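>>> Just a sequence and a predicted model for now, questions to come.
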Amino acid sequence: MSERGGRANAAKRPKPVKGASAGIAPIYKRLPHGPHRLARGEVIRHQRARIHGAMVEAVAESGYERTSVKQVIGLAGVSRRSFYEQFANKEECFLATFDLIAGREIKRMRKTYIATDGDLEERLLASFSGLTAQAGENRKAATLVLLEARTAGSAGTLRLRRATTTCEQMLAHGFLAAPEASPLPGPIVRGITGGLHGVIAQATSAGRKRLDRGLSEEMVRWTLLFQTPAAAKMDELMAAALNVRMRQISLARAHPRPSAPPGDERTRLLEEILRLAALHEYRELTAPQIADEAGVPIDAFLEVFANRDECFLAALQMISDRLLAIAADPELVSSQWPIAVRRVLGELLSYLGEHPLYARTIAQEAFAAGAEAVEDTLDLMDAIATLLTEGAPAQARSALAVEGIAGALLHTIRCQVASGRVQLLGALSEHLSYLVLVPFIGAEAALEVLAEEMPRRLS
């Protein structure tokens, strides 16, 4: 499914072995030296298991960015040579560990769903209860999959996308196969999945107390809110919106807007660091490089920013300010709330589609730029979700409404960026509007709003 298993008592750990990093006590007992009865394949499997466990421990302690191969081999009690015989680098080891944990949990969820007797609600509850229980009992492993994978660059984002795609397929199949349910359009299932990921990631970050059956029950409630017998009408409705957006994109490409004149030095630096972060590894960027590419003297850079990170955070704030200016629409706290929601979402997503660098920054680069950038991005999604919902005419039918909407929004942006279809974000405004409206006015009423407004958009 847009965030730790137990460590041996330090007093009982063996002394660092040859090949382990000085000052880092291994958490696993090393295989004996000399002749033994283990085949080569068994030795390799034993070493890989220890390395995977050490990666979980290291990432839980230091985060992906600060984790080093030295730290991993020190905790695993293996030599540097043994590590590099099996993994090319830290990233490959991290991704293999992600695959192991995520694959095991997805398999367990699928097995639980199939083995549970009852209707869709009972099966989802069994699956979600197992997921939250595992996240609570193995919080370090959950942290690696739910929180740290998104900080591991494009490869980590892709792995997370693949895992959530599998979950989307499982959920879509559940809606399709259950007699009491109806199939939902793919982007809506994707948004529901993104909302669930955002909720459990935040719960994992907050600590074990939130990972209880109560959370599982709320996750089921959130998921089933979007079911309606009228769901069959949605595909036709949403397809019309997609066709409109495709025509708009074609016209925009045929008649591009004049380029904006270059901004002041500060603005050029902000735009340039976003461009460079998308082209290169963020941690490899330097202040002189940013200044040079922006055509700004390094002395001028240092007059406004202390370093690269301060410049990036300012650029992220620039994006936030522009998106929040769109989301802070006064009609969102008026009697026209449902109509305002779909209009504002259309403007937000179209703006990001027209500024793909901003969408990519939110979906990916910000998560590789350090903890403060990650927090700022998640805060931005929460702020947008709050602005979209604070004027709702009724109380939310799920306690997870705002969290779920924030997660759905971020996940949708991330998926469009990862698939290279960020320019089509505007076409998904109907789907996301449905996800925002339903928790407050119900599925049928939400569909009525979208159906009433669609002729105006098509005209």
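Sure thing, it's come through. Numbers count the residues shown, from 1 in each chain.
>>> From now on I want contacts and neighbour counts done on CA atoms only, so please keep to that.
OK.
>>> got the contact list for Pro288?
When contacts are counted by Cα atoms under 8 Å, 6 or more residues apart in numbering, Pro288 touches Ile298.
>>> Equivalent analysis for Arg213, please.
Taking Cα under 8 Å, 6+ apart, one finds Ser129, Thr132 in contact with Arg213.
>>> Ile405 too?
Gly195, Ala385, Leu435, Val436.
>>> so how far is Ala201 from the first one?
When distances are taken as Cα to Cα, to the nearest Å, Gly195 and Ala201 turn out to be 10 Å apart.
>>> and Gln86, how far is that from Thr97?
On the measure of Cα to Cα, Gln86 and Thr97 end up 12 Å apart.
>>> also this one, for the comparison:
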Amino acid sequence: MRTAIERAARRPVKLGQRWRLIQAMIELSAKAGHNDVSIAELCAGAGVSSMTFYAEFADKEELFVAAYRSCAERVFGPMRAALFDGELAQVPALALRAMFEAIAEDPEAGRIVFVEALGGGQRMVAARSDTFARFEARVAQYLEQAPKDALTLDVPVAAVAGALRHIVARHLRRRSEDELPALVDKGLRWLASYARAPGAERWSTSDRAVRGVVATHPVPTPVPAMPERLPPGRHGLPPALVVRSQRTRILLATAQVTMESGYAAARVEDIVARAKVAKPVFYEHFSDKRQAFLEAQQYPTQFVLDRCALAYFSGAGWPQRMWRMLEVLLELIAANPAISHLRLVECYSAGPEAIRRAEEITRSFTIFMEEGYLYREQSRGLPRLCSQAIAGAIFEIVQRDAETGELATLGARLPQLVYIAIAPFTGAQEAIGLVEGMKASEAARTQAGRQGSRAGSKSPVHDDH
């Protein structure tokens, strides 16, 4: 298959140098990840000199942002036309099909928009935020224009964006983007599962979907505190203890440095300084920065899943189990900001393997939705795509908070996230009642605990001696 540059080069019109650089960035980034593409490779791919590169762009990130905007237009342009030109009742199907067909036709553009852009610098963050803000505003405008007798679609627009991104990214990674158009009906069934009565207030984006009282539980953190530095010289400690201590220090230091500097700017020198180990010690454990990053990304995975599973099975019924599981997940994420930032944000800057692992981590949580398909008769026929969409929706919201450094208040989102998780299976209206009930029970327990603590503190002390 010829590249876009090769196809365009056959035209009689001479390609502009700026356009060729943009297209080279798209094609090379889609293959290797934008952080691993050098300016020399971009110039070679575009057939221009480095002098020409700097005449067109200040640096590589400026070119990456330009490539992103070009790709966003290719992906969202057809969808935008459907939003404005289609019959109101047909708009969701037309818009989703238009976007999926655009990605199937141009998977490189899809990968830039839905995968690579998440690993960009601050200018890319701004460009991506602007693009998705406009996309979400158009969707919100469509929802507001719905007739008064139409069902109310009660789901956050950010959740819809996250579901789409997760589904698209998975198919792009598997090179099965040609299957996307066939998923339109299944995607619409998931979306329709959040429908409520006409004229109903959207609960999922109201203050009622926020947790007013955040209960605290003694949840062990998946990442221990930085181990104490080993004493110098001969200390007689077991070799396994020495290796474990050094390795743990390096992994935690990698997370801390990448959260502060970003993966691209992080250096091995910074990591060993934070870990308080010698540089040769780093290379005894890891071949390079990327391997240390990948190990840090994987480090808490099994612990997190084990803790979530334990919490899940402590609930009385499936909705309560989802509440407990998500509660513990949010607590673990908030308790470990550095490792969470690495796993949720910086992973998109560390290359295809880190991205693959991040997507698999998200997908692993679909196991907790399986019981939902048995919750009631109507949920048995839902497509399994619902699980992928829900996982993508939840992690999108969490990832946005991680990106903006708002993990400390993540627990307040628990009611909203539980609603997103259970509504397709219970029905949206019943999901609201269930979540409100769990909120009330938690608030009552917290209040009773506080009263008990106050009563205990006021109890007289009797001296029998």
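Cool, got the structure. What you are looking at is a predicted structure, and each value in this text was computed from that prediction instead of being measured.
>>> what's the TM-score here?
Superposed pair, TM-score by TM-score structural alignment, normalised by the length of structure 1: 0.80. Supporting alignment: 414 aligned residues with a Cα RMSD of 3.1 Å.
>>> thinking again about what came up before, which of the contacts of Ile405 of structure 1 sits closest to Asp212 of structure 1?
Set against Asp212 of structure 1, the nearest of the contacts of Ile405 of structure 1 by Cα to Cα is Gly195 (17.6 Å).
>>> Please say which of Gly195 and Ala201 of structure 1 ends up with more neighbours.
Neighbour count, other Cα atoms under 10 Å: between Gly195 of structure 1 and Ala201, Gly195 has more, with 31 against 21.
>>> tell me which element the corresponding residue of structure 2 for that one is part of?
Matched to structure 2 by TM-score structural alignment, Gly195 of structure 1 sits across from Ala163. According to DSSP states H and E, Ala163 of structure 2 maps onto helix 157-173.
>>> Give me the mean deviation of that helix from structure 1.
Superposed on structure 1, helix 157-173 of structure 2 shows a mean distance to its aligned partners of 1.6 Å (mean Cα distance after the TM-score superposition for structure 1).
>>> name the helices or strands packed onto that helix?
Secondary-structure packing of helix 157-173 of structure 2 (3 or more Cα pairs under 8 Å, 6 or more residues apart in numbering; DSSP states H and E): helix 107-114, helix 122-144, helix 352-364, helix 385-403.
>>> Pull up the aligned stretch in structure 1 for the shortest one.
Using TM-score structural alignment, helix 107-114 of structure 2 lines up with residues 139-146 of structure 1.
>>> list the contacts for Ser216 of structure 1?
Ser216 of structure 1 is in contact with Leu125, Phe128, Ser129, Thr132, counting by Cα under 8 Å, 6+ apart.
>>> Around the residue nearest to the last one when sequence neighbours are not counted, count how many other residues there are.
Okay, so that is Thr132 of structure 1. Leaving aside its sequence neighbours, Thr132 of structure 1 sits nearest to Leu211 (Cα to Cα, 6 or more residues apart in numbering; 5.2 Å). Leu211 of structure 1 is flanked by 23 other residues according to other Cα under 10 Å.
>>> ditto for the one 4 residues further on
Neighbour count of Leu215 of structure 1, defined by other Cα under 10 Å: 20.
>>> Going by the alignment, it corresponds to which residue in structure 2?
Counting by TM-score structural alignment, Leu215 of structure 1 corresponds to Leu183 in structure 2.
>>> Can you report how many residues lie near the corresponding residue of structure 2 for Val69 of structure 1?
Using TM-score structural alignment, the equivalent of Val69 of structure 1 in structure 2 is Ile39. Other residues near Ile39 of structure 2 come to 18 when the count uses other Cα under 10 Å.
>>> One more: Glu293 of structure 1?
Neighbourhood size, Glu293 of structure 1 [other Cα under 10 Å]: 15.
>>> which residues touch it?
Counting by Cα under 8 Å, 6+ apart, Glu293 of structure 1 touches Glu272.
>>> mind checking how far the equivalent of it over in structure 2 is from Tyr299 of structure 2?
Matched to structure 2 by TM-score structural alignment, Glu293 of structure 1 sits across from Arg274. Computed as Cα to Cα, the Arg274 of structure 2 to Tyr299 of structure 2 distance reads 18 Å.
>>> Check Val214 of structure 2 too.
Applying Cα to Cα, the value for Val214 of structure 2 to Tyr299 of structure 2 is 28 Å.
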